[in-house]
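S.K.: what's the 3D shape of this:
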Amino acid sequence: MKSIAEFRGSNIDIRQWCKTNVEARRMVTARLGRIEDKFFRLIPKALAFKPIDDIKDFVYSYVLDEKEVNIDVLRENVRTYQDMERTLDNVKKRMKKLKKIQELYQRVQERIEKDRMYEYFLKRSELELVEGQLSSLETAKKNEEIRLSQAKAQLEMLQKERSEKQEIATNIRVELRHNQEFVALEEEKKELKRLRDKRQEALNEETELKKSVAQAARDCESLLQTMGAGNTSRYSAAVSTEMSQSANAENETGVDFASCIREYRKKLQTLDGDINVTEIKSLTDDVIHFKQMRYGELQEEQAQLKIRLNQNQTEWEKLSKKINKLKRKKLTYPSGVELLVESVQEEFAGIGREIQPGVLCEMLEIKDEEWRNAVEGYLNTQRFYVLVEPENFDIALGIYDRLRREKKVYGVGLINTKDLEKYDTAPAGTLAEVVTSQNQYARQYSNMLLGKVQMCERYEDLKKYSVSITKGCMRYQNCVASAIKPEVFRVPFIGKNAFTVQLAQAEEEFQKLSETMENQEKKLSDTKEILGLLSTESDVDIKYRLDVIATLRMLNKSIDKCEENIRKLKENSTLIQKQLQLDELEKMLRGLDYTISSDTEKIGGMRARIQDLVARKQTLLEKQITGKSEVTALAADAGERLNSWNREYKEALGVRSIEQFQSEYFYKLPSNKRKYNSERCQIAKDNMINAMVEYKTEHDFGAAASLEGFPEFEAVYERLKNSELLDYEEKVQSAHKAAETEFHEQFLAKLQENMKLAQGEFKELNKALKGIDFSSERYEFQFMPSKKYRNYYEMIMDDFNVTQGESLFSGIFHEAHKDVIEELFEQLSVSGDNSAQALDEFTDYRTYMDYDIKIIHNDGTYSYYSKVCEEKSGGETQTPFYVTVAASFVQLYSNNIGGEAAGLVLFDEAFNNMDDERIGGVLEFLRRLPLQLIIAAPPDKIQYIGPAMDEVMLVMTDQKQSYVEEYHNAV
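M.R.: Take a look at the predicted model:
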C-alpha cells in the first residue's frame, strides 16, 4: 500500500476528475444515488466508534435529521401583531389618561358651577338681608320721629316756665343792685371763687410735689443703703475706681456726697413743716449735680463693662466650639489650614479619588515629654503644615493657588514629600531623635526640620552648635540666642495626647471665663440698678414745685379773710331774705337750664339718629339696586338651572335666619360650605393640571396644562376614540389573524408533521429490531414527550386541525395552551444572538421529545440504556451504536431522489469487545436492511463475521508491501 503522495507521484498520468471538495462531494452523492450530504457526516461517525453517553445527542446525530421550519414570515407577522398591539395599548393608555383628565375637568366644572350657585345664594341672601334692613330702618325712623315730636312739645313747656322764673329773678336782682352791701357781697363772692380755684391748682401741684418727694426720699434711702460703710457694698464695687477719683475732688472742696444725700433726705422728711425753700433748692441743686456726675461716670463704666463682656462672650463661644471639637478628637487650627484641608479633600472627591490630607502635628509623636515644649516651640506654625502624598502634591498645589487668588488662604504650608528619602533616619542628639511617626513622609519631613537642631542640657552649650535648643526653650540660631514665648508651646498640638491636654486646658479656661462673665454680668446688673437710683427726674420736679408751699400758705390766708368779709355782710336780715329768695330762684333756673339743655341734647340726638337712618336707608337703597342687578345677572347666566337653584336655596335657608345661613355657607371659620367647595375645586384643578403635565411629558404634547388648554386635550381624546382606536383595533385584528394563520400552518403543522414522521421512523426501526436477540437481550427505541417541553409537545401534538372555524387564540385550544402560546410569541418577537439560539431550539421538532433505548431481557425484565450505560461493558454499549448507525444509513438512502441507492455502509474495527452472540445478532439485523456492508475487523473476528458476509478479503503486509487476498471458508 502507498501513501496518497506516493500514489500521486507514481501515477502522474491519472486525470483529476474534481478540482474542489464541493465538486467531489456532489459527484459522490450523485453516484451513490443522489443522496443527501448527510452521508459525509455519517461515514466518519460509522468508522470511528464512540460509546453512547447522551442518547439525545446520539439520536440527533444518527437517527433524526434536522428539518428546517421557516418562521421568517411568522416572526414578521408576530412582530407586526405585537407592534400593533403595543400601539393599540399606547392609544388606550393615552385615552385612559385623557379620560381621567376629562373626568377631573368635569369635577372642576361641577365645583365651579356649584361656586356660581353659591355666589347666587350669597347675592340673593344679601339682597334679602338689605331689604329686611330697609324695612327695619323705616320702622325705626317713624318711631324716632314720633319721639322727636313729643320731645319738642316738652321742651316748649320747660322754656316757657324758665322765662317766667327768669323774669322774677331779674326783678329781685335789679332791686338788690341798688343796695351797696349787696354789691360788696357779690364782689367778695367772686373773689372767693377765684381764690378757691387758684388754691385747687396749687393743691394739685402740691400732690405732684409730694409724689416726687416720696420717690426722691426712696431713692436717697436706697442710695445710702448701697453706699453703706466701707467699700464692701454693691455701690462701692460698681463705682470703686471712678468714685474714688471723684471723691478726692469732692474732699478738696469740702463737700461729701453721702452727707449731702443724708441732709437732702432729712429735709424731704420735714417738708410739711416750716421750711426754708431757698436752702432746700440749693441742697437740691447739689444733689442733682452729684447724681449727674455719678451717672456719667457709671455710664462710662457700664459701656466698658459691656465691651469686656462682649469680648469674653466671643471668646466663650470659641472655647465652646473648641471643646466640642476636642471631644470629637479634632484639633482647632488656623482657619486657613482647615479651609485648605477641606478644599483639597472635596476637590479630590469630585474627581473620584478618596484621599485624606493630614496636618503634620497629628502625624507626629514625641517620645520624651521633657523635650515636648522644645519641639512644639521650635516648630511653632510649622506644626500646622498640610501633608499629601507625592503623587497628589501638584493637584493640591493648584487648589491652594486658586484659594490664594480668591484671597481665602495665606501663610499655610503645603509639604512636598517627594525626594525626602535621604531624611529617613534621625541624626543622633537632635530634636528629630525624640520625634517619631508612623507616616514615612511625616517622619522624613520632621527629620529634615529637626535633624539640624542639637539638644543641649545647659544653655552654656548652645553656642557650640549652629542650631541648638534647651528643654527650657532657649534657642540658638544664626549666632543669636532667644527665648521662645511660652504662648507658643503652652497649648500642645503634637501627638495623640494633645487632644487630652488641650481639652483639659480648654475646660479650665472655659470655667474661669464663665466665672469672670458671671461676675461681669452681676456687676452690670448692679450698675444698672444704681443708674436707676441716680435718676434726677424727681429731684428736678421738686426743685421747680417747691414754691407751691408758700403759695398755698398765702392763698389760705386770703380765703380766710374773704370768708370773714362775706359773713359780716350777710348779717343784714332784709338783705338775707331777698338773697334767699334770689338763691332759690337761681337754683330753680339752674335746674330748668339743666333739663332744657338735656332735652335739647336729646332732641339733637334724635335728629342726628333720624339723619343717620335716612343716610343708612339711602346706602341700603343703593345696595338694593346693586344687589338686584347682580342677582338678575346671575339668574340670567343660570338659565334653566335657576329653578333648581331657587329650590336648593329655599331648602338650604329652611327656618334659619339669613345671618345663620350666610355664616354656615360663607363666613363661618375655620371652614364653611363655599370654602370647602372652593378647596375641593382647587384640589380637582391641581389634580387635573398634574395629569395634564404628566400627559404632556410622556407624549410630547404642546397644549397648555390649564383649564383653557382642556379643549385641545378633549379634541385628542375624541380623535383617538372615534378614529385612531377603531383603526388600530382593525389593524391589530388583521395582524392577529395573519400571525394566527402562519402559526397554525407554518409552525404547528410543520412541527407536528416532522414529529409524527420521526415517531414513524422509530416504529420502523423497532419493527426491524423485533425478534432479534443480542446476547439474550432485545432492543427497542423509546420516544416520549420532553420533560422540559412537555407543555409544548402537548400543544403541538394536539389535534388542533379539528378546530377549523375557531381561532387558535380563543376557545378550548387557547385555554389549554395559553401560557405556551404567549411564551412562543414572546420568543418569536425577540431579536439578538441569544434569541436566535433559542429560536433554533424551538423550531427543531426533535427538541420536544426525549429518547431512550429499552433493553428487554430474556426473563421478561427490562432496563433503560440511559440508566445503565455507565455500568455496561464495551460490547453492551456497541450494540445500540451499530443498530442506530445502520438505521441512520437506511433513512439516508431511502430519502434518495435518483432511484435505487447504493446502500453503502462502512465499519472499521467493527465489533471490538463484543461476544459472538451480540455480533451475530447485529449481523442478522444488518442483513435485514437494504444496505451493502463493508466491515474492517481484526482477524480474530473472521469466524463470527465471515459466515454472514458475501465476500471476505484478507489484508496482509510484510512491512514493505501490503497484499489483499480473497478468503474462503474451508468448511
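S.K.: from here on, contacts and neighbour counts on C-alpha atoms
M.R.: Will do.
S.K.: Residue 555: what's it in contact with?
M.R.: 195, 198, 199 (C-alpha atoms under 8 Å, 6 or more residues apart in numbering).
S.K.: Please read the previous query as pertaining to residue 236.
M.R.: Residue 236 is in contact with 226, 227, 243, counting by C-alpha under 8 Å, 6+ apart.
S.K.: let's go with 7 Å and repeat that
M.R.: residue 227 (C-alpha atoms under 7 Å, 6 or more residues apart in numbering).
S.K.: can you confirm it is in a helix?
M.R.: Yes - assigned with DSSP: H, G, I helix; E, B strand; the rest coil, residue 236 falls within a helix.
S.K.: picking that back up, out of the contacts of residue 555, grab the one that's most surrounded.
M.R.: residue 199 (20 neighbours; other C-alpha atoms under 10 Å).
S.K.: Could you measure from the residue nearest to the spatial centre of the chain over to residue 707?
M.R.: Central residue of the chain (C-alpha atoms, centre = their mean): residue 690, 19.8 Å from the mean position. As for residue 690, its distance to residue 707 is 12 Å (criterion: C-alpha to C-alpha, to the nearest Å).
S.K.: circling back: quick one: which of the contacts of residue 555 is nearest residue 115?
M.R.: Nearest to residue 115 among the contacts of residue 555 is residue 198, at 72.0 Å by C-alpha to C-alpha.
S.K.: which SSE is the closest one in?
M.R.: Assigned by DSSP states H and E, residue 198 belongs to helix 180-227.
S.K.: Packing partners of that helix?
M.R.: In terms of contacts (3 or more C-alpha pairs under 7 Å, 6 or more residues apart in numbering; DSSP states H and E), helix 180-227 is packed against helix 234-253, helix 257-269, helix 537-545, helix 547-569.
S.K.: wait, which of these is closest to residue 789?
M.R.: Short answer: helix 234-253, nearest of these by C-alpha to C-alpha, at 103.2 Å.
S.K.: One more, so I can put them side by side:
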Amino acid sequence: MQFALVGGQRDVRFNQAALSGGKRTLASYVRGELGTEAQRYLRGDATGVVALEFKNPDGTFFAHGAVIDAYEDGRNPDVAYFIVHNAALNDNWFFKAPGQLFDTRAFKRHLENFALPPNASARVFTRLEDYRVHLLNRLGQLKDTFPAKIVKGLAFSPLTDIRSFVHNYLLDENLLDVKTLQAQLETLRHFESLAADVRERITSLTNIEDLDKERLSNRRRRITNTYVARRAQADVFLDELKSRRLELDSAKLEFHRDEIQRDDLSRSLRFAQSALTDAEIALHTDQTAQREKELRDKLASLTAERTLLTQRQSDFDRSLAAELTDAKKLKKLLTADKLEIPDALETFIREKVDKYTSTQVDTETGNTEHAIRNTQEALTSLGEHYAREQTLLNEQSTQLKTEASNLEDEIRKLRTGDREATVKVEAPHTSRLREILRAELGLGANEVVYLCDVLQIPNPEWQNAVEGLLGFNRFTLLVPPAHYDAAMQLYRKYKDTIHGATLLDTEAILQSTQVDTYTGKQGKNGTRNTEGTQVNTYTGKKNGTRNTQHETLSSEVLTENPAARAYVDLLLGNYVKCDSIEGLRNYRTAITQECFVRRNFTDSHLNPQVYKRWFIGERAAPRQIEQRESRIDEIADELKKLNKRETALRERLALTRDKIRPFIELEHAVEALAILPERKAQHATLTKELAALDTRTIETLKAEVEKHQRERDQLQSETAAFERRLGNLEEKIKQIETESIPGLERSADESIQSAESFLIQENADDETKSDVQKEYERRRERQPLEVILQNASRYENDYQNAEQRSRDRLREAKQAYSLKYDFGTDDTEYATRYMAEKEKLVTSELPNYENQIARQRGLAEQELVENFIHRLREQIEDARQQLAFLNGTLANLRFGGERFEFIHQPAPAMRQVFDMVMDSQQVMGDSLFDSDFRQKHQQGWDLLFERLTSAHDDENAELRELQDYRNYLQYDIRIHYPNGDRALLSQINAKKSGGETTTPFYVAMAASFAQAYRLNQARPSDTIRLALFDEAFGKMDTARTASALHFMREAGLQVLLATPPDKSGSLLPYVDSVCTVVRKNNHSFVIDIDKSEMIEKLESQ
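M.R.: The predicted model follows:
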C-alpha cells in the first residue's frame, strides 16, 4: 500500500518499523527473497502488481497502483504506474492467463485498449513525477508533502525532534520568493557602489586639489625666499661697494704721507752710504787686512771640504764593518754548505783599513781597493751558483705542486667512478686508441673495454702477483671480433702518434685455444682454474705444449669474458703459485705472493711501482686512491723541505748577489777618501799663519766700517719698509680702483637683475612681485642684512625640497587617480583638469546616483514590505492559527488522563528578524531604511540583508532558513497531567516510559494527517482519509491506545493498523474489521476474522 501511494523505489521504506536501516528492496519482494544458503530467491525474472481500490460516498470507484518487472541479473526493476477512474478493480486488467501477469510494456498496451465501463478512463504512467501529480490530485488535491507523511507514519520512531516533525507534518513548506527583492537590493547595491566610487573619486580629487594648493604655497615660499636671497646679496654688494670707496680715499691719503717720509729717509741714506764707502776704502787699502781676508776665505773652503770628507769616512767605516760582519756570516754558511771559501773573501775578512789613510795595516803588499774588487768578483760567482740552485728548486716545487693537483683530480674522478682518468695516466696511448675506436667505429663503452675491467681477483693476497705479471697487458683492448679488422686499420692510420697500445684478437685466441677437458669451480663472477683440474693445451713456439699439474696464477683470476679467460690463461697459466721463495726452485716458471718470480731458472723481484698500482677488480679504485693520497702526503713533506731550503737560499743570495752594489759603492768611496790627509795638513798651515798676523789696526778700521754699516743698514731697512708700504698701498689702491669697485658694481647690478629676472622666469604676477618685495622690506626692518642673507641661503634647499616633495606627491596622486580610473596621462604640474573633473562629479554625477539610489531604495523597500515582511508575518500568524486549531481539537481529549498541547515561541536563532517582522506593522509612512525602526532592529536588519545579498544560490541554507516562515518559531509539546502538573516533551523524552513517549507521536501524526486532508476546515474537504500505521501502539497501554484511536476516528480518519497477533486482541473494540495474514511455506493467505465472534471468545477466556 505504501508503494502504491508513494511510488518511487528511493522514497519507499520497506518494513522500516521492523528493522531500522533494513536493506529490503522492491525487487526482493517481487522475486521473493528468502535469504537462505540453499535458495536465495523464489523466482527469477518476475512481474508483480500492487493495486488499491477506493470507493466514493456516491458508490463510484477508482483504482491506482503499479506493475513491476524485476530481473534476475540485478537490473533495476521497470515500473508502470496506472490510475483508473470510475471503475471497480478488475483482475482482467493484469492477468493475460490464470496466474500469468502482463509485464509492464504489455500491461500499458493492454490497459489502454481495455473495454472499461462507461464514464471510466484509464492512464498508465512511466514517469513517477507524472503519476504523483495525477494521484495527489485524484486523492483530493493533496500537497506534495503527502507521500512523505505516509512514509513517516509507517516508519514509526519516538517523537524526539519536534521541530522536524512540525516542519514535515503540520506546517507545509512555503518559501518566500525573494528573487525580485534580491534583484532590487542588487540594483540598489550597484547604485550605492557607483555612488561610493564617485565619492571615492571626489575624495581623491579633493586630495589632489589640496596637494596642488600645497604645491602653490611651497612654490610661493620658494620664490619669496629666492628673491630675498638675491636682493639681499645685491644689497650686500652695495654696502661692500660703499665701504670700498671709503677705503680707497683713506689709502690715497696715507700713500701721500708715506711718500714724504720716504724722501727724507732717502737723503739720510745717501749720507750714510758715503761715510761707509770712505771707511771701507781705508780698510781695503791696508795689506794686513787683505791677507787676513784671503786666509779666512781659504780656511772656510777647506773646513767645508774636510767636514764632508770626514762624514764620508765615517759612513765608509760603518759600511765596511757591516760588510765584514756579513762576510763572516757568509763564510759560516759556505762552511755549512761544504763549499770552498774563495781566497778573496778570506783576504777581505783579514783586511784592516786605516781610518784616514785607507792603507793596509799589518800587511806588506795589501791593497784595499784591490781586495774589495776581488771580493766583489767572488760574491758574483757565489750568487750565480745559489741563483742556479734556486731556479732548480723552484722548478722542482712547481712540478711537485702540479703532480699533487693531478693526483687530487684523479682521486675525485676515482671516487665518482671514473676509472678512465687513471688509465689515461698509466697508458695514454691505449686510452687515445680507445677513444678513436669508439668515435670512428661508433662502438659503445661496453664494446671497447680494457682487460683489467673484465677481470676479478677474489683473493687479495695474490693481487700484487697478478698485477705485476700482467703489467702493461692489463690495458689490452678487447673489441668485438666483427670490428677487429677495422680497429687494426685505424691503429695503422694513427701509428705515428699512437704506439705501445695492444689490441686482443679475441676471435683468433678463442679458435687457437683447444680445451680438451675443463672442470672448474664456478665463482661469483666467472670461472677459476684449480689445481689438478686444468689441462690447457695450445700450440705456440717450440716446447709450446704445456701441461700444468699444479695450481697456476691464472686460477686466481675470474672473468666471464671467454677471450679474456683465454688471454689470462695464456699469460699466467704457466706460473705456478708458491708459498715461499724456496719453493720456486721446484719449477721452471713460478711466483710467490711477495712477487718473486722465476723464469727459465732465473729468479727476480717484480717492480713495486707496477704491481702496487692496482687496476683489476673492485679493490683497484680504493687502492689507487690510497696510493695517491699517500703520494700527496709525500709531496707535502718534500715541499716543506724545499720551502726550508728556499728560505736558506734567499738568505745566501742576500749575502752574495745582493752585495754587489754595496761593494761597488765601497770601491768608489776608497778613491774619494784618498785626499783627506792632504786637506787636513793644508787647514793646519793656514790656521797657523792666520794666528801670526798683527790685527790691531785692522780692528780699528773694522770697527769704523761696522759702525757706518750699521747706520747704513738701519736707514736701508727703514727706507725699504717705506718702499714696501708704499708699494702695498699703491697695489691696494690699484686693486680697489681696477678690481674691487668695478667687480662690486657688476655683482650688485647682476644680483639686482637676477632677482628681477627670477620673478619674470617664475611667471610671477604683479601681486606676487609686490608681496615678495614687501616681505623683503619687512625683513630689512627687523633683521640685519647678513642675517637675512644667511637665513635665505640656509633655507633655500629646504624650500626647494618642500616644493619638489609636494610636486612629487601631486604627480603621484594624479598618476594613481589616472591609473585607477583610466583618466589619461597628465604631464603638467598643475591640477586644472582634475579640478574640472571634480566639479563635474560633484555637480552632476553624484546627485544623479543619489537620486537613483533614493528611487531604487523606495522600490526595494516596497518589495521588502509587501512581498517579504508582510507575507512572512501573515505566514507566521497562519502557522500560529493552525497550531491553535490543532490545540482546540486536542483540548478535550485525554490519553491515559493526559492532555497534549502544541506550544510555540520565537526561535532564538531568528529572534532578531522575528521581532523586526512582527514590529513592522507599527511603521506607518516612514521609510524603513531611514526610520527609527531600522535603528531599533539594526541586528535583525543586518542579518536579513546579509543573507539576502549573499550569493544567489537556491541551495543556500542560510537564505532558505530566512525564506521559510516555520524557522521563526520554536516548537514543543506540553503535557497536562490529571493532577494539574505540566511538562514539556523535549525535557522528559529521555526520562519517560515507551508508552508515555509514544502517545505524542500518534497524536501528532493524527493531527498531521488531519491537516494534510484539510479536515480542520469549516467545510469538509473531498479527500481521502487514509492513515497507515505499522506495528501500531506497541508500547502503549489500553487506555492510551483507546484515546488515540478515538481521536483519529473523531478526526474523520480511515485508520489502517498492522500489528502482531498478540497485540490485536486489545485493539478489537476500537476497529471495524480484522484481517489476518497467514504464511504457510512460501505462500501467504489473508483471512477475514469475525470481530464479534473473536470478542466473545476473548471474553469467555
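S.K.: Columns distance to residue 184 of structure 1 on top of the helices and strands packed on helix 180-227 of structure 1, output as a markdown table?
M.R.: Putting those into a markdown table (distance: least, C-alpha to C-alpha, whole Å) gives the following:
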| stretch | distance to residue 184 of structure 1 |
| --- | --- |
| helix 234-253 | 61 |
| helix 257-269 | 43 |
| helix 537-545 | 35 |
| helix 547-569 | 8 |
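S.K.: Tell me which of those sits nearest to residue 300 of structure 1.
M.R.: helix 234-253 (9.4 Å).
S.K.: Run the angle between the closest one and helix 257-269 for me.
M.R.: Following axes from the mean of the first three to the mean of the last three C-alpha atoms, to 10 degrees, one obtains 100 degrees for the angle between helix 234-253 of structure 1 and helix 257-269.
S.K.: Could you tell me the angle between helix 234-253 of structure 1 and helix 180-227?
M.R.: Using the same axes, to 10 degrees, helix 234-253 of structure 1 lies at 110 degrees relative to helix 180-227.
S.K.: Next, the buried residues of helix 234-253 of structure 1.
M.R.: 234, 235, 236, 237, 238, 239, 243 (16 or more other C-alpha atoms under 10 Å).
S.K.: now swap in stretch 970-980 of structure 2 and tell me
M.R.: 970, 971, 972, 973, 974, 975, 976, 977.
S.K.: Check stretch 939-951 of structure 2 too.
M.R.: Buried residues in stretch 939-951 of structure 2, defined by neighbour count with 16+ other C-alpha under 10 Å: 940, 941, 944, 947, 948.
S.K.: Give me the subset of those lying in strands.
M.R.: In this view, these have no member that belongs to strands under DSSP state E.
S.K.: what packs against the lengthiest helix in structure 1?
M.R.: Using DSSP state H to define each element, structure 1 has its longest helix at helix 72-177. Under the contact definition 3+ C-alpha pairs under 7 Å, 6+ apart, helix 72-177 of structure 1 sits against helix 573-638, helix 673-699, helix 710-719, helix 725-742, helix 811-829.
S.K.: Apply 6 Å and report the result again.
M.R.: helix 573-638, helix 673-699, helix 725-742 (3 or more C-alpha pairs under 6 Å, 6 or more residues apart in numbering; DSSP states H and E).
S.K.: can I assume residue 605 of structure 2 is in contact with residue 594?
M.R.: No - look at residue 605 of structure 2 against residue 594 with C-alpha atoms under 6 Å: they stay out of range, at 8.2 Å.
S.K.: Which of the two has more residues huddled nearby?
M.R.: Shown here are residue 605 of structure 2 and residue 594; by other C-alpha under 10 Å, residue 594 has more neighbours (16 against 13).
S.K.: So that one, which state does it fall into?
M.R.: Looking at residue 594 of structure 2 with three-state DSSP, the answer is coil.
S.K.: For it, which non-adjacent residue is spatially closest?
M.R.: residue 465 (7.3 Å; C-alpha to C-alpha, 6 or more residues apart in numbering).
S.K.: if I look at that neighbour, how far off is residue 593 of structure 2?
M.R.: Taken as C-alpha to C-alpha, the span from residue 465 of structure 2 to residue 593 of structure 2 is 6 Å.
S.K.: Residue 686 of structure 2 now?
M.R.: According to C-alpha to C-alpha, residue 686 of structure 2 stands 102 Å off from residue 593 of structure 2.
S.K.: go on, residue 1020 of structure 2?
M.R.: 123 Å.
S.K.: Who has more neighbours out of these two?
M.R.: residue 593 (18 against 11).
S.K.: Residue 213 of structure 2: neighbour count?
M.R.: 16.
S.K.: got it, and residue 735 of structure 2?
M.R.: Neighbours of residue 735 of structure 2 using other C-alpha under 10 Å come to 14.
S.K.: how about it, what's its match in structure 1?
M.R.: With TM-score structural alignment as the criterion, the equivalent of residue 735 of structure 2 in structure 1 is residue 612.
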